[in-house]
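Trainee: Could you work out the structure for the sequence below:
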Amino acid sequence: MESGHCKLPKIMNDRLSMLPLDLIHKILSFTSIKSAIQTSSLSSRWRSIWTSMPYLNLSTHHVPRFSEFFNHVFAARNDQIDMYSVDLCFVPGTFSHALLKRVLEYVFSHNVQQLTVTCLFDEKIDLPLSQLFRSQSLRYLSLTGSDTGFLDAYSIVLASALELPALTTLHLDYVMFYEDNDAGPVSKCVNLKNLTLSHFMVLKSRSLTLCHPRISNLILENGHWTLDAVNVVAP
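Mentor: Predicted structure coming up:
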């Protein structure tokens, strides 16, 4: 080799593929699962990377036949890998209660720690809390509904108090719920520290009571006009 000259390799190394698997998973977590699956065509190295991701971003907006897509995702996914973070978004014309139940059952059975559910449509959903929201692992939960425009109703209804012992952060937006023995919807979330209620409605009551020994950060905004009083007992 001549002095002062360096011979370049014929095939440049794929620097992204050389990253640690957990870092690749983190990068892919910022994309939809559909985009993550498409990376499987890049090379043999990428063929199964998405199947072991602990992060899932599922939206019905860009997937016309979401039920079939969901079946494919969880049939191909490595069932031994727990979930860390799951982001679900449902838009009009793509939602069914049965599908939501199946998705939630799957993620809860895989010890999900962070869950975000957004339901943007004009019908009410009674979430089956007694069956689904009893996770021992969930630490962060965000539920976002929408204004149905019908009789001052929001799209998500919590039929009973949440029972999530590991939960530390809860965000409810455009959600309706009932009082639970004058203790509010979070009385059974014993480790809750951060609570945000935005665009919220209390059903069959004109007051809201939040009694909790550990809440240290509380945001209440845009409560429904039928609400006359809020009683807070917290540190």
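Trainee: drop to CA atoms for contacts and neighbour counts, all remaining ones
Mentor: OK.
Trainee: How about the secondary structure of Leu19?
Mentor: Following DSSP: H, G, I helix; E, B strand; the rest coil, the label given to Leu19 is coil.
Trainee: count of residues packed around it?
Mentor: For Leu19, the number of neighbouring residues by other CA atoms under 10 Å comes to 11.
Trainee: Kindly report the same for Arg214.
Mentor: Using other CA under 10 Å, the number of residues around Arg214 comes to 16.
Trainee: Would you do the same for the sequence below? I want to compare the two.
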Amino acid sequence: MAGKVGNGDGATASVRNPSHYFSNHRRKIKRARVSSEDLDSISSLPDEILQVILSFIPTKAAIRTSVLSRRWRHIWCNIPSLSFFQEGCTNARESIEKILSRYTARKMMSFELRFNWNYYYPYVYSWIEFSMNRNVENLSLTLCIEDIPDIFYINSSVKQLYVKSGYTILDPKCSVSWTSLKILSLHTCNIYDEPFAKILSGSPNLETLRLYFCDELCVLDLSKSPHLKTLEIESEHWLQGAKIVAPHIHSLRLRFTISDFPYTLVDVSSLTEAELDIDSVSTEKLNSSFLQTIVLKILEKVQNVEKLTLGGNFLKALSHADLHGFPFPKFKAKVLTLDTTISRCVISGIVRVLQNSPELKKLTLRTMDCDAIKEENLDSHLDLYCWNPYLCLEARTLEKMVVRLGPYRNTRGFKELLQMVPMLSHDNNVSIVLSATKSRIRETKWSNGHFIYYN
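Mentor: So this is what the prediction gives:
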């Protein structure tokens, strides 16, 4: 018995076997669905776009895409970035050698290598050379080797260089030629004054220098690097008493540990922005000598910056300096950021900085967990001095105060913060923004001694 089935345009078609017709129809729909999936939006992109996308994921994951289809089989071979990490496997060398043998890109944007096994060093040399022959621009090396071959120091393409190693000695025997280098980051590297001077002279276009725990340097002379604008230093021993001469830098970030090796900021006359903090402190080490020769000397050198950021431990040191009666310099900062909890052990330092910032326009408080100094020790000092910071807090030029409530759990500290707000001058209007980690909570305005709330 024949059946009639619609053909899609309003007409009907006679079919001798309706079940056979619908079975064929379902197969066609399935083939169409598979065809649609094959032509997904990602696979339809040009190879160049897919290679850029794959460069944002680990190299091993990018290689796994080769099993998706013939379309993907060789795409990874030309990605602009490669990254290799030690994973404890014994065949790591063979795997990397195989990958590099199939790599076809002539230009490499970034190459990252993280290996802590020193017996790989002959191969590491060849892998570094491989990336440099591909004119790599961003080179990141975390290694466990004693030396680096001279070819490493001759490269006209690298723009960003990161080297981390507690064993590597940076001591070029040849002239350094990093003519395109703009960002140099050295982490726990063994480098001394003379080799470092050679590196600087071979990097004429250097703009950013980051030194993390490179404590063998005694003289940091950056006067012959006119393009260098940003300097960041984290040190356990203040570079063993280094003299820092950096007349061209605009931005300075210092984070250090109290030690017996005071250093000197000889020349930072072009600074417009500074960030200061102490990694960890104890009350016993905050003696008069340290406060005068380190903390307050730093403040004198950064007093003309427009943007100033102070960390919690640095503010605690300033509180002790204030309690000892040491004079503070006048600041020209228009923007002040404080990364700290609000507690009695930092209030004294905060207030003194505010009092000495007559041009301040914006104050930002970013609440942090920072309790390296035992607060009860400072509390006893505060009680002894019968000191009330709120009696003298006044900011006549302040226009905006931003409070970022991060991992804030100190109820007493928050009450201290609220007590600070009414002490702002009654003669000006201050916009106060309270914001959480992800979203703004409430904005208020302090106007003529009263709060005005905004939703």
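Trainee: what do we get in the first structure for Arg64 of the second structure?
Mentor: Using TM-score structural alignment, the equivalent of Arg64 of the second structure in the first structure is Gln38.
Trainee: what's the following helix or strand after the host helix or strand of that match?
Mentor: Secondary structure from DSSP states H and E places Gln38 of the first structure in helix 33-38. For helix 33-38 of the first structure, the following helix or strand on the C-terminal side (DSSP H and E) is strand 55-59.
Trainee: and the helix or strand following that next one, how far from the second structure on average?
Mentor: As assigned by DSSP H and E, the chain's next helix or strand after strand 55-59 of the first structure is helix 66-76. Using mean CA distance after the TM-score superposition for the first structure, helix 66-76 of the first structure ends up 1.3 Å from its aligned counterpart in the second structure, as a mean over the superposed pairs.
Trainee: What are the buried residues along helix 66-76 of the first structure?
Mentor: Of the residues in helix 66-76 of the first structure, those buried by neighbour count under the rule 16 or more other CA atoms under 10 Å are 66-67, 70, 73.
Trainee: try stretch 112-132 of the first structure
Mentor: Under the neighbour-count criterion of 16+ other CA under 10 Å, stretch 112-132 of the first structure has 112-125, 127, 132 buried.
Trainee: circling back to that earlier point, turn the buried residues of helix 66-76 of the first structure into JSON lines, including distance to Ala183 of the first structure.
Mentor: JSON lines is the format used below for the buried residues of helix 66-76 of the first structure (distance: CA to CA, whole Å):
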{"residue": "Phe66", "distance to Ala183 of the first structure": "38"}
{"residue": "Ser67", "distance to Ala183 of the first structure": "38"}
{"residue": "Phe70", "distance to Ala183 of the first structure": "37"}
{"residue": "Val73", "distance to Ala183 of the first structure": "40"}
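Trainee: Specify which member of those residues is nearest to Ser52 of the first structure.
Mentor: Comparing the buried residues of helix 66-76 of the first structure against Ser52 of the first structure with CA to CA picks out Val73 as the nearest, at 11.1 Å.
Trainee: Quickly note the distance from that closest one to Phe66 of the first structure.
Mentor: Summarising the geometry, the distance separating Val73 of the first structure from Phe66 of the first structure, computed by CA to CA, to the nearest Å, is 10 Å.
Trainee: against the first structure, where does stretch 298-315 of the second structure fall?
Mentor: Against the first structure, stretch 298-315 of the second structure falls on no residues (TM-score structural alignment).
Trainee: Oops, could you answer that again for stretch 362-382 of the second structure instead?
Mentor: The aligned range for stretch 362-382 of the second structure is empty, by TM-score structural alignment.
Trainee: which residues touch Leu164 of the first structure?
Mentor: Contact criterion CA atoms under 8 Å, 6 or more residues apart in numbering gives 133-136, 138, 188-190 as the residues in contact with Leu164 of the first structure.
Trainee: and what of Leu143 of the first structure?
Mentor: If you count contacts by CA under 8 Å, 6+ apart, Leu143 of the first structure has them with 116-118, 171-173, 175.
Trainee: what does Leu139 of the second structure align to in the first structure?
Mentor: In the first structure, the residue paired with Leu139 of the second structure according to TM-score structural alignment is Leu115.
Trainee: what secondary structure does its match sit in?
Mentor: Leu115 of the first structure ends up strand, using three-state DSSP.
Trainee: Check whether it really touches Asp87, as I assumed.
Mentor: Yes - distance between Leu115 of the first structure and Asp87: 6.0 Å, which falls inside the contact criterion (CA atoms under 8 Å).
Trainee: from the contacts of Leu164 of the first structure, which single one is nearest Leu158 of the first structure?
Mentor: Using CA to CA, the shortest approach to Leu158 of the first structure within the contacts of Leu164 of the first structure belongs to Phe133, at 10.4 Å.
Trainee: Excluding sequence neighbours, find me the nearest residue to the alignment partner in the second structure of that closest one.
Mentor: Using TM-score structural alignment to pair residues, one finds that Phe133 of the first structure aligns to Tyr153 in the second structure. Take Tyr153 of the second structure and drop its neighbours on the chain: the residue closest to it by CA to CA, 6 or more residues apart in numbering is Val176, 5.1 Å away.
Trainee: Tell me if I'm right that that neighbour and Gly202 touch.
Mentor: Yes - with contact defined as CA under 8 Å, Val176 of the second structure counts as touching Gly202 (4.7 Å).
Trainee: about what we covered before: around the match of Phe133 of the first structure, how many other residues sit close by?
Mentor: Neighbouring residues of Tyr153 of the second structure were enumerated by other CA under 10 Å; the total is 19.
Trainee: Next: Asn116 of the second structure.
Mentor: For Asn116 of the second structure, the count of nearby residues is 17 (other CA under 10 Å).
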